[in-house]
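Asks: Quick one: sequence and predicted model below, then my questions.
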Amino acid sequence: MRDRPAALMLFAAGLGTRMRPLTDDRPKPLVEIAGRPLIDHALAQRGDLRLKTVANAHYRAEQVEAHFDGSDVTVLREAPAILDTGGGLRNALPALGEGAVFTLNTDAVWKGPAALPLLARAWDPAKMDALLLCVPRDQTRGHTGPGDFTTDEEGRGSPGPGAIYSGAQIIDTRLMDGIEGPAFSMWELWRRALAHDRLYLLAYPGLWCDVGRPDCIPMAEDMLADD
């Protein structure tokens, strides 16, 4: 087992139903924001980290494969069904390796420091099974709802209205031990970490925009362009 994460899972297998009609002919991770596909905005969050990187794909998977052809990203198809976030991560373990890994959603853009190096510097496997990068509500764009997590003085997280989960985290894949069935949510892992007070939050210092719907695209592009 490794203490410091050396691998990244990119979640890119969703159907993109909320992004229609833009996803009628392409997967959501290839929708462009400011002339750049969403999945490339996500990859930029590696910063200067050298990580083994794996992306899952399902809807129009051949386009994701073509996008990464010749790159350092390995694409794994999920078929015949999507495995959800937890199941997708477990399916990728042979390529990622065991232990703690980064995971990253591909439907957001960021303005500020690269997300994954921030997580790497804060990761403490002695007390953490999961470290989630969250964004204060006044630093977000395009997100609806009351927020996802609150935090105590020591940084431990609890579900509830508060900061918004950015889609970036470090998670110990041993949390999946004993979970049955091929498809399951990341929440199954988080519940296990929460039960032992080992889920922690880290606040992102920059701006972040959820790009889950077509109307979020101008919000994201304005955020990126605003000096």
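Replies: That came through fine.

Asks: Please make it C-alpha for all contacts and neighbour counts, starting now.
Replies: OK.

Asks: Can you verify my assumption that I217 contacts L224?
Replies: No. Counting by CA atoms under 8 Å, no contact exists between I217 and L224, whose distance comes to 10.7 Å.

Asks: the more surrounded of the two?
Replies: Under the criterion of other CA atoms under 10 Å, the comparison of I217 against L224 puts I217 first, with 22 against 18.

Asks: Summarise which helices and strands the host helix or strand of the more buried one is packed against.
Replies: Following DSSP states H and E, the helix or strand that holds I217 is helix 216-225. Using 3 or more CA pairs under 8 Å, 6 or more residues apart in numbering; DSSP states H and E, the elements in contact with helix 216-225 are strand 32-33, strand 108-111, strand 140-141, strand 207-210.

Asks: Show me the one of those strands that comes nearest A183.
Replies: Closest to A183 of those is strand 108-111 (CA to CA; 23.4 Å).

Asks: So which bits of that closest one are buried?
Replies: When neighbours are counted by 16 or more other CA atoms under 10 Å, the buried residues of strand 108-111 are found to be 108-111.

Asks: And that strand, what does it pack against?
Replies: Counting contacts by 3+ CA pairs under 8 Å, 6+ apart, the secondary-structure elements packed against strand 108-111 are helix 38-43, strand 207-210, helix 216-225.

Asks: Just give me how far the lengthiest strand in the chain sits from the chain centre.
Replies: Residue-count comparison of every strand in the chain, with assignments taken from DSSP state E, identifies strand 164-172 as the longest. Per CA atoms, centre = their mean, to the nearest Å, the displacement of strand 164-172 from the mean C-alpha position of its chain is 6 Å.

Asks: Against that first model, consider the following:
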Amino acid sequence: MLFAAGFGTRMGELTRDTPKPLLKVAGKTLLDRTLELTTVIAAERTIVNAHYHHQKVAEHLKGTGVQVSIELPDILETGGGLRNALPLLGDGPVFTSNTDAVWHGPNPFEMLRDAWRPDDMDALLLCLPKENAIGHKGTGDFVLNEVGQIRRGPGVVYSGVQILKTGGLADIAETSFSLNVLWDKMCASGRLYGLTYPGKWCDVGSPEGLQLAEGLLEAKDV
């Protein structure tokens, strides 16, 4: 499940007529870059949600085999959007990913797949040390303990990619809600885990982020 429904307001004029996932970095859209990374896991199906300029997202994906979950009339946030797409996704654990980042290092989806332990985990979030999170401002999102369980606090930065069991979504009353609601429940039961990414990652949420991402990709090609 790739999240592509947001308004991209920090991009200003760049997203006035174009959804952020269709902005290009080094000649390729952010959405296509994320889709390319997912090929390593050979998912049974791939869903992209869409709201803002949803017609353009659907047109871009036409003929690819990727299904689009359109959110209308209201945007549903990450939790509501994932729950809305469950009829397309099925009942098993899912990978979810934002579509506004570029990577320099191992494939993030492959790392999560290899570290996933469903007997112990309800979610496994890929995180980064702050110094490897290019363009990210803040003190971090989570603290990891010695076995990888995570709790809220200043520390590592969530990368936007995870494996998640979806059963708990049915117990949330709101229609539009963040996945943070589900994470908090998993954290309370000791089943929210994190994995540290060893490479670099760039948040492409602003025009400055686009420039930083171009620089990261240029460094990767050297």
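Replies: Noted; the coordinates are in hand. The model shown is predicted, which means the values in this text are computed figures rather than measured ones.

Asks: ranges for the helices of structure 2?
Replies: Across structure 2, reading from the start of the chain, the helices by DSSP state H fall at 30-38, 54-61, 77-89, 108-115, 180-188, 207-221.

Asks: So for I163 of structure 2, which of those sits nearest?
Replies: helix 108-115 (7.0 Å).

Asks: so how much does the closest one differ from structure 1 once superposed?
Replies: Superposed on structure 1, helix 108-115 of structure 2 shows a mean distance of 0.7 Å to its aligned residues (mean CA distance after the TM-score superposition for structure 1).

Asks: Which stretch of structure 1 lines up against that helix?
Replies: Under TM-score structural alignment, the match for helix 108-115 of structure 2 in structure 1 covers residues 115-122.

Asks: quick one: contacts of the matching stretch?
Replies: 4-5, 45-49, 102, 131-133, 168-170, 202, 204 (CA atoms under 8 Å, 6 or more residues apart in numbering).

Asks: same thing but 7 Å
Replies: 45-47, 49, 170 (CA atoms under 7 Å, 6 or more residues apart in numbering).

Asks: Which of the helices of structure 2 sits closest to G135 of structure 2?
Replies: G135 of structure 2 sits nearest to helix 207-221 of all the helices of structure 2, at 5.9 Å, using CA to CA.

Asks: Next, the buried residues of the closest one.
Replies: Of the residues in helix 207-221 of structure 2, those buried under the neighbour-count criterion (16+ other CA under 10 Å) are 209-210, 212-214, 216-217.

Asks: The aligned partner of G162 of structure 1 in structure 2: neighbouring residues, count only.
Replies: Pairing criterion TM-score structural alignment: the partner of G162 of structure 1 within structure 2 is identified as G155. Summarising burial for G155 of structure 2: neighbours were counted as other CA under 10 Å, giving 18.

Asks: Isn't G155 of structure 2 up against A133?
Replies: No. With contacts counted by CA atoms under 7 Å, G155 of structure 2 stays clear of A133, the gap being 11.6 Å.

Asks: Against G99 of structure 1, how distant is D148 of structure 1?
Replies: Here the criterion is CA to CA, to the nearest Å. By it, D148 of structure 1 lies 25 Å from G99 of structure 1.

Asks: a markdown table for the buried residues of helix 207-221 of structure 2, including distance to F3 of structure 2?
Replies: Shown next, in a markdown table, are the buried residues of helix 207-221 of structure 2 (distance: CA to CA, whole Å):
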| residue | distance to F3 of structure 2 |
| --- | --- |
| G209 | 18 |
| L210 | 18 |
| L212 | 22 |
| A213 | 19 |
| E214 | 22 |
| L216 | 22 |
| L217 | 22 |
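
Asks: K20 of structure 2: which of those residues is nearest?
Replies: Set against K20 of structure 2, the nearest of the buried residues of helix 207-221 of structure 2 by CA to CA is L210 (10.8 Å).

Asks: ok, the equivalent of that closest one over in structure 1 to L22 of structure 1 distance?
Replies: Matched across to structure 1, L210 of structure 2 falls on I217, judged by TM-score structural alignment. As judged by CA to CA, I217 of structure 1 and L22 of structure 1 stand 11 Å apart.

Asks: repeat for W190 of structure 1
Replies: Using CA to CA, one obtains 32 Å as the distance from W190 of structure 1 to L22 of structure 1.

Asks: Comparing those two, which residue is more hemmed in?
Replies: Set side by side, W190 of structure 1 and L22 show unequal neighbour counts under other CA under 10 Å, the larger going to W190 at 21 against 17.

Asks: any idea how far R191 of structure 2 is from whichever residue in structure 2 pairs up with the more buried one?
Replies: Structural alignment places W190 of structure 1 opposite W183 in structure 2 (criterion: TM-score structural alignment). Taken as CA to CA, the spacing of W183 of structure 2 relative to R191 of structure 2 amounts to 9 Å.

Asks: Could you do N98 of structure 2 as well?
Replies: Taking CA to CA as the criterion, N98 of structure 2 is separated from R191 of structure 2 by 22 Å.

Asks: burial of D120 of structure 2, as a residue count?
Replies: Summarising burial for D120 of structure 2: neighbours were counted as other CA under 10 Å, giving 12.

Asks: neighbours around the residue nearest to it when sequence neighbours are not counted, how many?
Replies: Ranked by CA to CA, 6 or more residues apart in numbering and with sequence neighbours excluded, the top spatial neighbour of D120 of structure 2 is R191, at 6.4 Å. Burial of R191 of structure 2 is recorded as 19 neighbouring residues (other CA under 10 Å).
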